[in-house]
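In: Output the structure for:
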Amino acid sequence: KSKLVLKLIEKLKLILLETPPYDLEDKNIKQYQGSILELQELLHLKFNIATEILLRQASTLADLDSGNMEKVIQDENVTLYVWANLKKNPRYKSVRFSETQIGFEIPRILATSDIALRLLHTHYDHVTPLRPVPTSLREYTATVNHLVKDEVKYEETAVDKELQEEGKQQENESNSVHEEETKFEEQSGSEVQTSFVREESEATKCELEMKLLSETVLSAQFLLIKNANEKPYIFEDNEVDLCQFTTLGGVYHLDILELPPQCKPTKGWMIVEILKEGLQKYIYPPETTEDVETESAFPPIEVTLEVQENVILFEDPMVARWDAEGKHWQTD
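Out: The predicted model follows:
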């Protein structure tokens, strides 16, 4: 089902990307973008539910050596790394997932806490906001198309009238010159002249439409350049320029979670307490630190990531983090 959701998201993004702006109405754009966001939230909710179910069974999946749970679940779109701190051993601060180079270095305060760490590696980017569709260009192009259609109709009417007048004039001249010819010959000549007039009319219409179409394309291109969003020249400190860079290799989501109540075997039954709130995040560092120096008392978690084998790097990659408040990527 996750693959189906991802396919739907990609199809909606493709529609917004490939459809000309003047063919999309505002309500359709809002509907497509809203559907994309809802599908992304649905996908993230599914990962949270799966993580919660896994963490409830952490005690039954514990490693024999460390006593803690380490689990890696992988498919073609995501890789999930989950570590549950069951023993709360203050000396056990280094975590390495088996057969990988991915791991954590956690501070002592977390090593003694009832927590779990989840590293979700998605091979897609659902964090960067969707790009807006240029409304001004869409409205202008639709207006231009409407005016062009009206102009084509007006020109076609004028051409038809002109050709009809020429046809009548030619027919009168033909009648005056060939009065002595038979009725059959007059009818035959009239049919030839009518077909010639029709062919000339169609050729003139086609030429007019091509001319107007060329003018419309030039106008649209000029407006596109005129209304193009200018690249900002001033960025905040350590902010990533999305006009120059893009995410590569997916996104890593690191979460510190509260360890849910563990299931307990009782007389052949497995009893587990299911919290109404569901999966909860562990607040670190605490919100009320008062006068304590946060960085020294609550040091950060060190994360080690492994570069994929199918990636060739010609220079050092830029690692960035998502700033939820500023809605941009930062390299600090």
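In: use CA for all of it now, contacts and neighbours both
Out: OK.
In: now the strands for this protein?
Out: 69-74, 78-84, 94-96, 103-105, 115-122, 251-258, 264-266, 269-271, 302-304, 321-323, 328-330 (DSSP state E).
In: Can you list the helices and strands that the fourth one packs against?
Out: On a contact count with 3 or more Cα pairs under 8 Å, 6 or more residues apart in numbering; DSSP states H and E, strand 103-105 meets strand 94-96, strand 302-304.
In: To S296, which of the strands of the chain lies closest?
Out: strand 302-304 (14.3 Å; Cα to Cα).
In: now E293: how far from P90?
Out: 21 Å (Cα to Cα, to the nearest Å).
In: Can you pick out the residue with more neighbours from the two?
Out: The neighbour comparison of E293 against P90 (other Cα atoms under 10 Å) goes to P90, with 14 against 10.
In: Was I right to think the more buried one contacts I106?
Out: No: P90 sits out of contact with I106 when judged by Cα atoms under 8 Å, with a separation of 9.9 Å.
In: List the buried residues in stretch 213-231.
Out: Buried positions in stretch 213-231, judged by neighbour count with 16 or more other Cα atoms under 10 Å: 216, 220, 224.
In: excluding its backbone neighbours, what's nearest the first one?
Out: Ranked by Cα to Cα, 6 or more residues apart in numbering and with sequence neighbours excluded, the top spatial neighbour of T216 is V144, at 7.0 Å.
In: to compare against the first, here's another:
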Amino acid sequence: SSKATSAASKTKVKSSKAERLRVQREEEEKRLREEEEARFLAEQAEAEQREKERLEQEERERLEAKQLQGRTEELEEYQMLVEDRLRAADKWKAELRAQKKWDRYMLCDGSPDPTVTQEINTFLSLWAEEMNEDFQSVLQKSSLVLSLIEELETLLCETPAEELPEKDVTSYKQTILQLQQILPQKLNEATEHLLKNAKVLSDIETGNMQKVINSNHITSCIWANLNKNPRFKGYDFSDEAIGFELPKPLAMSNIAVRIIRTDYDHLSWQSQTFSPHVKEMGDLSAGDAVDQEDGAQETAPVEEAVEITAEDITVDQQETKSEGRKGEVDALDDDIVDLRQFSCLGGVYYLDVLSLPPQCKQVNGWCLLQLVDGGLQNHPYPQESFQMSLGMSLQEKELDSLISPPVGVYFRVSNHVVFFEEPEVARWDPTSRNWSMDVITQKKYNPEQREISFKMDSFYTFALFQDSHLNMPYQYWELNPKAGDEVALTIVCAFTELLVEMKGDRCRLSSVSNTDCDLSWLTGKWMTPLHLKSAMKSAGLNVFPAEDSGNYVSVNKKSEQVEITAYKEIALLSSSFAFGWSKWNHSCGFENVVIKVKEQKNLQPAASWALYMLSPTRSRRLKISESSGDFSDDLYDRSEFHSTLYHMVKDYSSPETMEMVKDCHHLFVDCVYQILNMTKVLTFS
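Out: Prediction:
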């Protein structure tokens, strides 16, 4: 029985082993079958994919060939619809300039023609010879001078280089310089004339003279120290919301303090940081050689203007934000303001301490006046013995105990200018001819009251500055048609949202969010694109990148040809189509532009946006949407290539809409194109 049991056991073991081998064999066969099936399916899928790609490539080649066949015809129609319109607008503007020139020639209001050298020289000579003019007379003529400067700057800015001979450009720049130079001279003469009669004009209550004289562009606040009260600490010109703290050593001095605020700025152009580092000569307009930054003007009443140099240097274009410009600008002191990065806003303040001239004396009915050579004189402060630098070696708590303590200034920031951040304060350094923050101490700013105060080691010209690019890059933009040839451009920035409307050849700033400033002088006012750009920048609303702005802010760099063409086509279609920012514009490459487009028939928006990509040779509608996971340049189903965006959207638009596009006015197309090209929404968003 034991042998039988053993035999049964051996048989069972052999049976189990055979079963395992059978199972293993079946599993191996199954694995091989599955691998074979997987390999077959993979090969089949690969073949299908290759076939699909082959068919897609054939279809793409067919569409490209079809587009090339019709390219000449499409480009001819584009030429007629876009380029001919822009040329017609240029012709209209040339005729308008000619008419303005004729009207100026025929004008008989007694003012000199700034383009005629003889008339300007006569005007300047006669005014320079006038003596003992009162302040109001000087301010009245100063307004005329400023209007003449603006007239010349506008002429230089708006006139194409081919229409303005080089000799005329040089002559106009020299005239601007002469007009700028006479302003401080005449303001000093008016101040001297006023101070000679300080005792007559003195205030009974204080015993000193304090006088405020206003004009549209200049405000003069003058205080004369007649009482010489040793406890006098300063004076507040409350009506003008500005005042000063007088250093104690000057309380007993025979002095006057003058604060002149000008709306214009004739100083900044003298700074080596004012002009772009590099500027292509071929891109210059007639007025670019002396880039007055869209009419920004800056002249000091007490400082002589220097000769304008026509230094044309070109801007190195970069895609992303860099450490800053190289070479000469990099070598500047850290305290010097880079005027390519910062903008002077709210005017220029000229703070001077002056030696009080001899006063008129009444003797037997006669007014006797001692004449002093040299005219109005600055009073030296601090004294030469005071050599210490307030900004470097002294603690702020020690300033008030110095032998020559600092000068305090406080004022309310203009409510007509927007500061999105705390303003920077800088003083004008007449030696280096730069704005510098080196001696500005104890600065305090109250944003609710818009009040600022600070101290300086002496009396200087100063101004407020704001980062020119704080609203760049834009977060979003959208262009929407309104009734007729009228559109509205919305630009969403980091600190504000702007709405710019365009109608005919004019445009206006319609609204600004997140500000309580009084911008009634700007909003709702129709003007030309160039004037709107200048006005918005002077208000602190800079959405107009300069040629070197890529050095200071991240830029989605695009081919200039593609970008300019896109602006022209958007302008053509803008009366009937809405356009907007697309996130895929950052993913499509340097040679391509992606935008959102939708037809707005009878001003009723379509259900959804469509994406279009513009390239140097063709345009296409994309299959992806704004919510897709990845970028792809695949064409929209049953779509085709076209040579222009106009012909591309035509495939998906109603005939009525396209007829409206053909009927839009050439001045409207030109205006929209200018605004788009100025704001550069495709590269700065």
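In: Superposed, what's their TM-score?
Out: Once superposed, chain against chain, the TM-score is 0.67 (TM-score structural alignment, normalised by the length of the first structure); 246 aligned residues with a Cα RMSD of 2.8 Å.
In: any chance of the helices and strands packed on strand 103-105 of the first structure in JSON lines, plus mean neighbour count and distance to N77 of the first structure?
Out: Listed next are these as JSON lines, based on neighbours: other Cα atoms under 10 Å; distance: least, Cα to Cα, whole Å:
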{"stretch": "strand 94-96", "mean neighbour count": "14", "distance to N77 of the first structure": "22"}
{"stretch": "strand 302-304", "mean neighbour count": "13", "distance to N77 of the first structure": "20"}
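In: To V159 of the first structure, which of those strands lies closest?
Out: That would be strand 302-304 among these, by Cα to Cα, at 74.5 Å.
In: and the closest one, how far from the second structure on average?
Out: In the superposition with the second structure, the average deviation recorded for strand 302-304 of the first structure is 0.9 Å (mean Cα distance after the TM-score superposition for the first structure).
In: Now do that strand: which elements does it pack against?
Out: Partner elements for strand 302-304 of the first structure (3+ Cα pairs under 8 Å, 6+ apart): strand 103-105.
In: How far away from the center of its chain is the strand it packs on?
Out: 31 Å (Cα atoms, centre = their mean, to the nearest Å).
In: mean shift of that strand relative to the second structure?
Out: Mean for strand 103-105 of the first structure is 0.9 Å (mean Cα distance after the TM-score superposition for the first structure).
In: so where is that strand in the second structure?
Out: Counting by TM-score structural alignment, strand 103-105 of the first structure lines up with residues 243-245 of the second structure.
In: which residues in the second structure form helices?
Out: 2-78, 84-106, 117-129, 135-158, 166-195, 390-393, 529-538, 560-573, 645-650, 655-663, 666-679 (DSSP state H).
In: With respect to D330 of the second structure, which of those lies nearest?
Out: Across the helices of the second structure, D330 of the second structure has its closest neighbour in helix 390-393 (21.5 Å, Cα to Cα).
In: buried set for that closest one?
Out: Applying 16+ other Cα under 10 Å to helix 390-393 of the second structure flags L390 as buried.
In: so what secondary structure elements neighbour that helix?
Out: Applying 3+ Cα pairs under 8 Å, 6+ apart, one finds that helix 390-393 of the second structure contacts no other helix or strand.
In: The counterpart of N254 of the second structure in the first structure: how many residues sit nearby?
Out: Applying TM-score structural alignment, one finds that N254 of the second structure aligns to D114 in the first structure. D114 of the first structure has 16 neighbouring residues, counting by other Cα under 10 Å.
In: now D114 of the first structure: how far from C263 of the first structure?
Out: The value you get for D114 of the first structure to C263 of the first structure, if Cα to Cα is used, is 15 Å.
In: And the residue nearest to T216 of the first structure? What does it align with in the second structure?
Out: Matched across to the second structure, V144 of the first structure finds no residue, judged by TM-score structural alignment.
In: And for W322 of the first structure?
Out: Aligning on TM-score structural alignment places W322 of the first structure opposite W428 in the second structure.
In: Spatially, and excluding backbone neighbours, which residue is closest to its match.
Out: W435 (4.6 Å).
In: so L305 of the first structure makes contact with F97?
Out: No: shown here, L305 of the first structure and F97 do not form a contact pair, counting by Cα under 8 Å, at 11.0 Å.
In: rewinding a little: mind putting the helices of the second structure into TSV with distance to D373 of the second structure?
Out: Written out in TSV, the entries for the helices of the second structure read as follows (distance: least, Cα to Cα, whole Å):
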stretch	distance to D373 of the second structure
helix 2-78	71
helix 84-106	41
helix 117-129	16
helix 135-158	21
helix 166-195	12
helix 390-393	34
helix 529-538	40
helix 560-573	60
helix 645-650	72
helix 655-663	71
helix 666-679	52
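In: Which of the ones you listed sits closest to Q341 of the second structure?
Out: Of the helices of the second structure, nearest to Q341 of the second structure by Cα to Cα is helix 529-538, at 13.0 Å.
In: which bit of the first structure covers that closest one?
Out: The aligned range for helix 529-538 of the second structure is empty, by TM-score structural alignment.
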